[in-house]
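# Sequence plus predicted model, see below.
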Amino acid sequence: MQVHPRDMARIAFILLCHKDPQAVIAQARRLTAAGDHMVIHFDGRADDAAYREIAAALSDTPDVVVLKKRVKCGWGEWSLVQATLNAVDAALEAFPKATHLYMVSGDCMPIKSAEYAHALLDSAQVDHIESVDYFRSGWIKTGMREERLIYRHFLNERKHKRLFYAAVDWQKRLGLQRKVPADLEMMIGSQWWCLRRRTVEALRDFCRARPDVMRFFRTTWIPDETFFQTLVRHLVPGDEIRSRSLTFLMFTDYGMPVTFYNDHYDLLLGQDYLFARKISPGAEELKQRLGALWAATGAGFEISDEGRRLHQFLTGRGRIGRRFAPRFWETESSIGRDRVLMIVICRKWDLARRLVERIRQVTNLPALGYVFQDAATPLPDLGGLQSTLEKRDRHRRALVRMLFDYYATDRMILCMDPAGFDHLRDFASDRAEVRFLDIECETPDSYLTAHAVRMGLAGETTPPAAMDRLLTTLRHDFAFQTDRIRDAGFDNYHVIRDTDAAERTTGPLAEFLGIPREAALEIAGTDTLFAD
């Protein structure tokens, strides 16, 4: 994009915040240094002393308005929209030369220069707001969908969860559904928008003329994802809307916003966005560099826009290297440094289950079955994380960490099929102490045939010649799985065989469990322990 030497756009930033007054003050001064403006709403629930600090520090800054009327905001409530509307009114009144209003949070930072941002906004007369069909887009992944709209919500779901859902249930039973205003097509999207002044003025006029619409949205759930997104689409022609936020944000596989740190500077500058969220509060170097960038002139930017793919690749499980590695304060990425996870590797599930059950009886250690391969493995309620194999796999470290917490232990045993090499490698890279006991099992044709039937690869009518080829393939696959595990060079790796005598099994078992040989011999000497 060509940057023009003289820009016409001028932004009034709408900042909703609730903490860290020094950071708010710094952000206000930073974003108004290039001739833009800002309206700050500091949450009515937040500390009054912090509010007074912000107001006093910015009282002599003509391009900043700190709202005196503070709304007590709650997640998912209308209060967030009301606070935004109050800030919008103040911006339109205080800054008549502002051409655009841009929603930001205290965790946002610019990743382009103001010169670049102004030129981009001048290049096309459009509004930038994610606005997709509420019902057909699939934007809502889980939880309520229609219920957000057709029932009235007066309670905060996070503060009064039981009452919140009870109120919805009673409305369902009593048939108290309501209709969406007939002339509105409901839309949904990110709350981080940038709108033209004339669009905001039209929206404000619409709100004054349509109290029925305002009543409707006041009792919808999470209206900050629907209110502006629906009304802008209602008021503005489609070809004047770019259904995309100008704020770059990503989510981890835990469903949490990705936090950016000092070593993300180059990645952020290459994205086709003006701002990024969330910046770590401790990333002082990154904030200083991005703050200086906003006021820079003549800066050029090479847009690669590979951020999401690159971040996913570089933070993949089992990776090698340091760049983009989990920081030590991101505790969800580790089982725990002081914990010992013991993994029994065995393709004969019944055999492994008998062994870990006997271990549990002798040592009283928590011992579980094939948590990541067998959906029927009994697990405690972990807030739904245990409900499906897909969830268990996606949040594997978090699940294991929660199991340690549930059993109030720092030592635990799990079973793993040799096919789960990625799981083994992932756990081996954790900061916890991870031990492996690989049980090498004989696999006669009878076992391979039964395995093929269980896997749906063969049946009673499978021709003998086809079965022979299949058994050969399975045997080679099993050998490959074993070699891959052996070649990985895992620390604390022990091997026993299901045909070994108890005396030969005792040593590796004692080292694996960290127990006296006498106790290990008691386990290994159990009758029919390794019987098919």
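Thanks, I have the structure now. Numbering: from 1, shown residues only.
# C-alpha only now, for contacts and for neighbours.
Noted.
# just checking, what packs against the lengthiest helix in the chain?
Longest helix in the chain by number of residues, with DSSP state H as the criterion: helix 464-487. Counting contacts by 3 or more CA pairs under 8 Å, 6 or more residues apart in numbering; DSSP states H and E, helix 464-487 packs against helix 421-428, helix 445-454.
# Off-centre distance for the first one?
Spelled out, that is helix 421-428. 21 Å (CA atoms, centre = their mean, to the nearest Å).
# Pull the residues that contact the following helix or strand past that helix.
Counting by DSSP states H and E, the element after helix 421-428 in chain order, helix or strand, is strand 433-440. Contact with strand 433-440 is made by 337-346, 427-428, 491-498, 508-509, 512, as judged by CA atoms under 8 Å, 6 or more residues apart in numbering.
# Mind checking which of the residues you listed land in helices?
427, 428, 508, 509, 512.
# Include neighbour count and distance to residue 136 when you put those residues into CSV, please.
As requested, the ones in helices among the contacts of strand 433-440 are exported to CSV (neighbours: other CA atoms under 10 Å; distance: CA to CA, whole Å):
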residue, neighbour count, distance to residue 136
427, 23, 39
428, 21, 42
508, 18, 57
509, 23, 56
512, 21, 53
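# got another, please set it beside the one above:
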Amino acid sequence: MAKIAFILLCHKDPDAIIQQAEQLTAAGDYISIHFDARAPKAYFDRIRTELADNPNVAYARKRLKCGWGEWSLVAATLEAIISAEQAFPRATHFYMLSGDCMATKSARYAHSFLDRHDCDFVESFDFFKSDWIKTGMKEERLIYRHWFNERTQKRRFYWLFWLQRRFGLTREIPHDIDVQIGSQWWCLRRQTVEKILEFTRERKDVMKFFSTTWIPDETFFQTLVRHLVPAKEIQTRTLTFLMFTDYGMPVTFYNDHYDLLLAQDTLFARKISPEAKELKKRLGKLWASERDHFGISNEGRKLFDFLTGRGREGRRFAPRFWETEASLGPERELLIIACKKWHVAKRLIQSISARTDLPTVAYLFNEENTDLPDLGGIQDSLSKRHRHRRALMRMLFDYHQSDRMVVCMDTSSLDLMQDFVNDRATTRIMVVQCQFSDDYLQGHAQRVGLAGGETPAGAMSRLLPSVRNDVLHEAERIREARFTHYYTINESDPVEANARALGQFLSVSDEEARLIAETPYLFHD
């Protein structure tokens, strides 16, 4: 019958470690503990004192100071493995755990499961051909030497990296191994562990190579198992259930995840919240129980993707805090005047401001020197305004203490209009259609850099038709977008028609709308 030697790497919470060791060894299994040397010695002494009478507990020969991404994590694991291999000759399997892991099946079920599967469970995907690494360094993890920790010695880490890259100081990967990558949470048979320990003693070249790679805990055991064990005796998966969010952070499990965890085709889960006292209590009792049947549905990851996806679409959960902050708010109304002739739109909003209580802002996304209040620097440049467009608009609403506001945009800013229309606020679009003389189009071509003051008349005459079509096409694209709240006023239309459109767009009385439509010299160049 299978007997498991758990390899536990931990660095905090001695009470939880003591409890975890007592629970896991209660069913006759073993545990070898490496407690990080960075943690207080008093913590480690407490663990040893509390577990002194437990013959199924061993400790790594050396306590090493461990750091994320460093070889020290692999070295600490090897120290714990060596102690377990020597102290527990009856152990048939070695199972890698952390202090955040807990069993999601009974010991009886786990032993039976391992008896039925004479293989090693370890994720091992081809380092270069697989897409296991999503972002960041890939080949650079191996071909350059990494002596400093990126998290604690960032400047030295990147100084060494760029120095090697600048002078081409790459190195060869040991020719007879194919580097693999995968999760560090594995379960290996005793014969496999013995082969790995023998390999570490004989192949100092491979040990030297991995000792200066970056994040070797994702490659060392994964590579050696594939190198030493026939492929038919390896299952490329982990027996520890873990998930990651879209942002690369591990999903934490809480009290209400008990049934979900039991339904997965795994023996343990990571990571359990320290606050999930009830979940820990129930899982601790489960490991010691005689339960030997579990309904395996294995839907955990798909269910997580589905529910978080619905949350992102706003169909399942309340809005996240960043979604709330990114919205203008459903109670607000943004009125966008789209006009190619900026002076026309500016005259229009001056008239609107004089005859209504609506705050107005001219071309804040198109004109660098737009008059804006101090909003903490977000208003300083066009690039910042575009990048934080909704935040900027929300702050303007707050600044003016109004739920309605009028802004001007160039007709080329269709993407901005669509973004605001997609917001939960109500967005109205009004296009001001103007007539464009050749003189105006020539000036426009010069302003946008299509022509200069010395452009020959012949070249300008050939350019103007294209400029005119481009300007007209911008307004046509806005119309074709079929916005729900879409209005137009036209230079060639009578005042009455423009007043009706303005009244609907601004939600003002007929008299106010007419006064605005009669703004003197509104369309004059």
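Looks like it arrived, so ask away. Predicted, not measured: the structure shown is a model, and the values here were computed from it.
# Give me the TM-score for this pair.
In this superposition the chains share a TM-score of 0.70, using TM-score structural alignment, normalised by the length of structure 2; 430 aligned residues with a CA RMSD of 4.5 Å.
# Check which residues of the longest helix of structure 1 are buried.
Buried residues in helix 464-487 of structure 1, defined by neighbour count with 16 or more other CA atoms under 10 Å: 467, 470, 471, 474, 478, 481, 482, 485.
# Export those as TSV, with columns for distance to residue 444 of structure 1.
Converted to TSV, the buried residues of helix 464-487 of structure 1 look like this (distance: CA to CA, whole Å):
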residue	distance to residue 444 of structure 1
467	14
470	13
471	10
474	11
478	12
481	17
482	16
485	21
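# tally of neighbours for the alignment partner in structure 1 of residue 217 of structure 2?
Aligned against structure 1 by TM-score structural alignment, residue 217 of structure 2 finds its counterpart in residue 224. By other CA atoms under 10 Å, 24 other residues sit near residue 224 of structure 1.
# any idea what sits nearest residue 224 of structure 1, other than its immediate chain neighbours?
Distance criterion CA to CA, 6 or more residues apart in numbering; nearest residue to residue 224 of structure 1, sequence neighbours excluded, is residue 81 at 5.6 Å.
# Show the contacting residues for the one you found.
223, 224, 227.
# And for residue 100 of structure 1?
The contact partners of residue 100 of structure 1, taken as CA under 8 Å, 6+ apart, are 9, 10, 11, 12, 194, 195, 196, 197.
# could you redo the last one with a cut-off of 7 Å?
Applying CA atoms under 7 Å, 6 or more residues apart in numbering, we find residue 100 of structure 1 in contact with 10, 11, 12, 194, 195, 196, 197.
# sec struct for the third one, please.
Each residue gets one of three states, and residue 12 of structure 1 gets strand by DSSP: H, G, I helix; E, B strand; the rest coil.
# Please apply the same query to the fifth one.
Reduced to three states with three-state DSSP, the structure at residue 195 of structure 1 is strand.
# Residue in structure 2 paired with it?
Residue 195 of structure 1 maps onto residue 188 in structure 2, by TM-score structural alignment.
# before we move on, what about the third one?
With the correspondence set by TM-score structural alignment, residue 12 of structure 1 lines up against residue 5 in structure 2.
# And its match, how close does it get to residue 195 of structure 2?
Applying CA to CA, to the nearest Å, the value for residue 5 of structure 2 to residue 195 of structure 2 is 16 Å.
# neighbour-wise, which of these two wins?
residue 5 (32 against 14).
# Let me have the ones in helices among the contacts of strand 433-440 of structure 1 in a markdown table, adding distance to residue 39 of structure 1 as columns.
Formatted as a markdown table, those follow (distance: CA to CA, whole Å):
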| residue | distance to residue 39 of structure 1 |
| --- | --- |
| 427 | 48 |
| 428 | 50 |
| 508 | 67 |
| 509 | 66 |
| 512 | 62 |
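# So which of these is the closest to residue 212 of structure 1?
Of all these, residue 427 has the smallest distance to residue 212 of structure 1: 55.4 Å, by CA to CA.
# How many residues are close by residue 70 of structure 2?
Close neighbours of residue 70 of structure 2, defined as other CA under 10 Å, add up to 22.
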